[in-house]
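Participant: I would like the atomic coordinates for the input below:
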Amino acid sequence: MMKLEGIAVFVAISEAGSISEAARRLRQSKSVVSERLAELERALGAKLVHRTTRRLTLTEDGAAFLNRARRIVGDVERAAADMAERRGAMVGPLRISAPVTFGRMHLGPALYPFLAAHPQIELTLDLDDRRVDASSGGFDAVIRHGPILDSRLMAWKLAPSSRVLCASPAYIAEHGAPGSIDELSGHKGIFYTNRGVSDWRFPRGSAGGVDADAIVVHGRLGLGLNNGDMIRDAAIAGLGIALLPMFIAGPAMKSGALLPIDIGMRPEGEFIYLAHPEGRNPSAKLRAMADHLSATFGNPPYWDHPTV
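Facilitator: Okay, here's the model as predicted:
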């Protein structure tokens, strides 16, 4: 019979990359961790891990079992946390995924006071610009910027997010500033590759809201990057025009390193949102964290430039 301790050990080993590191994280002896893994393999009738003197890797069976093992461990942890929350306590694990630049610039500073006020919450924050699968990845929720593409997620809006076309003074001095959609198409663009070619969208009504009939501008590819910090820095270096959220571009625009470009239309409006898998009851601590973040960011959010 499979035991929960063995499943938890297997998940810890797969995440730690070694039995000794998993033992350290679990605060158990290496021999106990090894024996629990062996018991699980015997119960399943399959080898889950390849062990060598230099490294540890998952077998094909181990890789197939890992996602389900994570869900089992996560469900048990959440059940225990839910029982504690019924008694009025904010305790237990909380696993969140968020974008790298937003996490570094805004999410971290907003979260630290919340975690200090609730020291029994065990937060794991995974910063990744890719759109991870919340369910299969074992996340309680994901924090993202932009449109909500996964219909299996239930989203809570944390803050509106405006974006601005911008370029360096040197780029504008050399190439001029486009004054229309048609002129913008002729300029070099610095594009966010995780969004694809249809990222530069401008609603025909120019109000900045979501518009299915928006004008999509592709421009000439000057540079494609998958990180907001690097897009901002490339724009400051004069490599092209960038479409950046104000939570990234704001400081550079205030210092004059980037200048706004007005083409007579505003980019499509977006949001910072927290999304959790549909059908999964969000915990009280997740709701409390979302409320805290929403209040901290504000509406309009504090990072918005007053002249944009």
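Participant: going forward, measure contacts between C-alpha atoms and count neighbours the same way
Facilitator: Noted.
Participant: where along the stretch 201-308 of the chain do the strands fall?
Facilitator: For the stretch 201-308 of the chain, applying DSSP state E, counting those that start in this stretch gives strands covering 201-202, 215-216, 220-225, 241-245, 259-260, 270-277.
Participant: which residues touch the residue nearest the centre of the chain?
Facilitator: Closest residue to the average C-alpha location of the chain: Ala98 at 2.1 Å, with CA atoms, centre = their mean. For Ala98, the contacting residues are 125-129, 142-144, by CA atoms under 8 Å, 6 or more residues apart in numbering.
Participant: Roughly how far does it sit from Arg144?
Facilitator: Distance from Ala98 to Arg144, counting by CA to CA, to the nearest Å: 6 Å.
Participant: And for Leu40?
Facilitator: 37 Å.
Participant: returning to what we had before: of the contacts of Ala98, buried ones?
Facilitator: 125, 127, 129, 142-144 (16 or more other CA atoms under 10 Å).
Participant: Can I get those residues in JSON lines including distance to Gly189 and secondary structure?
Facilitator: Putting the buried ones among the contacts of Ala98 into JSON lines (distance: CA to CA, whole Å; DSSP: H, G, I helix; E, B strand; the rest coil) gives the following:
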{"residue": "Leu125", "distance to Gly189": "32", "secondary structure": "strand"}
{"residue": "Leu127", "distance to Gly189": "26", "secondary structure": "strand"}
{"residue": "Asp129", "distance to Gly189": "20", "secondary structure": "coil"}
{"residue": "Val142", "distance to Gly189": "29", "secondary structure": "strand"}
{"residue": "Ile143", "distance to Gly189": "26", "secondary structure": "strand"}
{"residue": "Arg144", "distance to Gly189": "23", "secondary structure": "strand"}
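Participant: let's see this one next to it:
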Amino acid sequence: MDKIANMEAFAAVSQAGSFAEAAKKLNLANSVVSKRIKDLEDHLGSQLLVRTTRKVTLTQAGQDYLIQVQRVLDEIKEIESGVRYRTQKPVGVIRLTAPLSFGLQTLAPALADYLVKYPDVSIKTYLSDRHVDLVSEGYDLAIRIGALEDQNLMAKKLSRGRRVVCATPQYLKKYGRPVVPSDLKSHNCLSYLNLAEGKSWPFMIDGKRIWQQVSGNFYSDNGDLLYQAALASCGVTLLPTFIIEESLKNKELEIVLEDYEEKDFDIYAVYQGTRHLSVKIRTLIDHLAAFF
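Facilitator: Alright, predicted model coming up:
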């Protein structure tokens, strides 16, 4: 059994959702593709695909297996490309995940600059504010903001960030400017759900971190939504400056409670510690560190 050929057939069928389309892509007969899938399922002792008259869908086992198959095929592609070029030039696919707002506001230009320098690399980017498991979900690299939780991963600090309380001049003129954190009790606070479930915000008072209870009528797990609500003068919000930088420069938003700001947070590139760090990953990490 040619395991690699069978994996390629499985990946092609999974992506196309059709045996016929996969066969066309691989330049093979339908019967050959079907046999390769059957051989693979027999070898694994598990059904990977459910075939109906209309479409092909993945079983749960098939979904889990596809993540690993894609990684293996990408690695093979990288190895072959490396031998072909006989150089240390970065080649292959990088699977990257990052927080949504950071990805849109800050990461995008850095990745574009990297791809101009290294056109033989492809980057598949997944933006989400949830905590992504690199190992089980098949990612090469993650951008993490703040304290690191997983001690089994390696990390390189890329930059530091600042989180500020802000509002529009119009809102502050109408409702007053908070002078101390406790003043937030009388303000409509637009809160990030992933930070203490939106119920309290962190501040520094006399060198100690305290949590000020807040309340409001708008909550979100996405910073850009809170940003837009703040721009509409809906209330006061707590956001990283990489989201609101332009609005601070043009005075659409003003910082308040600056004397009580929490310490700056770290921004990291995180990768699997047990895995050899390939040229493509190392050059991307170095590029991001220099870019930021």
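Participant: Out of the buried ones among the contacts of Ala98 of the first structure, which comes closest to Arg266 of the first structure?
Facilitator: Arg144 (21.0 Å; CA to CA).
Participant: any idea what the closest one aligns with in the second structure?
Facilitator: Matched by TM-score structural alignment, Arg144 of the first structure corresponds to Arg144 in the second structure.
Participant: quick one, what contacts that match?
Facilitator: 98-99, 267-270.
Participant: hmm, 6 Å instead?
Facilitator: Contact partners of Arg144 of the second structure, counting by CA atoms under 6 Å, 6 or more residues apart in numbering, are 267-268.
Participant: and it, how far is that from Lys25 of the second structure?
Facilitator: For Arg144 of the second structure, the distance to Lys25 of the second structure - CA to CA - is 37 Å.
Participant: now Met1 of the first structure: how far from Arg25 of the first structure?
Facilitator: Using CA to CA, we find Met1 of the first structure at a distance of 25 Å from Arg25 of the first structure.
Participant: Between those two, tell me which one has more neighbours.
Facilitator: Arg25 (12 against 8; other CA atoms under 10 Å).
Participant: tell me which element that one is part of?
Facilitator: Using DSSP states H and E, Arg25 of the first structure falls within helix 19-26.
Participant: Contacts for that helix, please.
Facilitator: Applying CA under 6 Å, 6+ apart, the contact partners of helix 19-26 of the first structure are 12-13, 16, 29-30.
Participant: what about 8 Å?
Facilitator: Taking CA under 8 Å, 6+ apart as the rule, helix 19-26 of the first structure contacts 9, 12-13, 15-16, 29-30, 33-34.
Participant: Show me the two of these that sit farthest apart.
Facilitator: Spanning the widest gap among the contacts of helix 19-26 of the first structure are Glu15 and Ser29, at 17.3 Å by CA to CA.
Participant: any chance you could map the helices in the first structure?
Facilitator: Under the criterion DSSP state H, the first structure contains helices at 4-16, 19-26, 30-44, 60-86, 100-102, 108-117, 169-175, 181-184, 228-236, 246-255, 284-297.
Participant: Which one of those helices lies nearest to Trp156 of the first structure?
Facilitator: helix 284-297 (7.8 Å).
Participant: So what's the gap between that closest one and the chain middle?
Facilitator: Averaging C-alpha positions (CA atoms, centre = their mean, to the nearest Å) puts helix 284-297 of the first structure 16 Å from its chain's average.
Participant: likewise stretch 279-294 of the first structure?
Facilitator: Using CA atoms, centre = their mean, the offset of stretch 279-294 of the first structure from its chain centre is 16 Å.
Participant: Ok, stretch 54-64 of the second structure next?
Facilitator: 25 Å.
Participant: residues in contact with that stretch?
Facilitator: 13-14, 17-19, 46-51.
Participant: Stretch 270-277 of the second structure too?
Facilitator: So stretch 270-277 of the second structure is contacted by 134-135, 140-144, 152-156 (CA under 8 Å, 6+ apart).
Participant: run the last query once more with 6 Å
Facilitator: 141-142, 153-155.
Participant: about what we covered before: dump the helices of the first structure into TSV; add distance to Arg266 of the first structure as well.
Facilitator: Listed next are the helices of the first structure as TSV, based on distance: least, CA to CA, whole Å:
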stretch	distance to Arg266 of the first structure
helix 4-16	44
helix 19-26	49
helix 30-44	56
helix 60-86	42
helix 100-102	22
helix 108-117	28
helix 169-175	19
helix 181-184	11
helix 228-236	19
helix 246-255	13
helix 284-297	22
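Participant: Identify whichever of the ones you listed lies nearest to Gly196 of the first structure.
Facilitator: Nearest to Gly196 of the first structure, of those and by CA to CA, is helix 228-236 at 14.1 Å.
Participant: show me what contacts the closest residue to Ile94 of the second structure other than its chain neighbours?
Facilitator: Excluding the flanking residues, the one nearest Ile94 of the second structure by CA to CA, 6 or more residues apart in numbering is Ile123, at 4.7 Å. Ile123 of the second structure makes contact with 93-95, according to CA under 6 Å, 6+ apart.
Participant: 10 Å - rerun?
Facilitator: 92-96, 111-112, 114-115 (CA atoms under 10 Å, 6 or more residues apart in numbering).
Participant: Show me how to select, in ChimeraX, the buried members of those.
Facilitator: Buried subset of those, written as a ChimeraX selection, criterion 16+ other CA under 10 Å:
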select :92,93,94,95,96,111,114
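Participant: for the contacts of Ile123 of the second structure, which one is nearest Asp259 of the second structure?
Facilitator: Nearest to Asp259 of the second structure out of the contacts of Ile123 of the second structure is Leu111 (CA to CA; 34.7 Å).
Participant: pretty sure that closest one contacts Thr283?
Facilitator: No. Taking contacts as CA atoms under 10 Å, Leu111 of the second structure lies outside contact range of Thr283: 11.5 Å.
Participant: Alright, that wraps it up for me.
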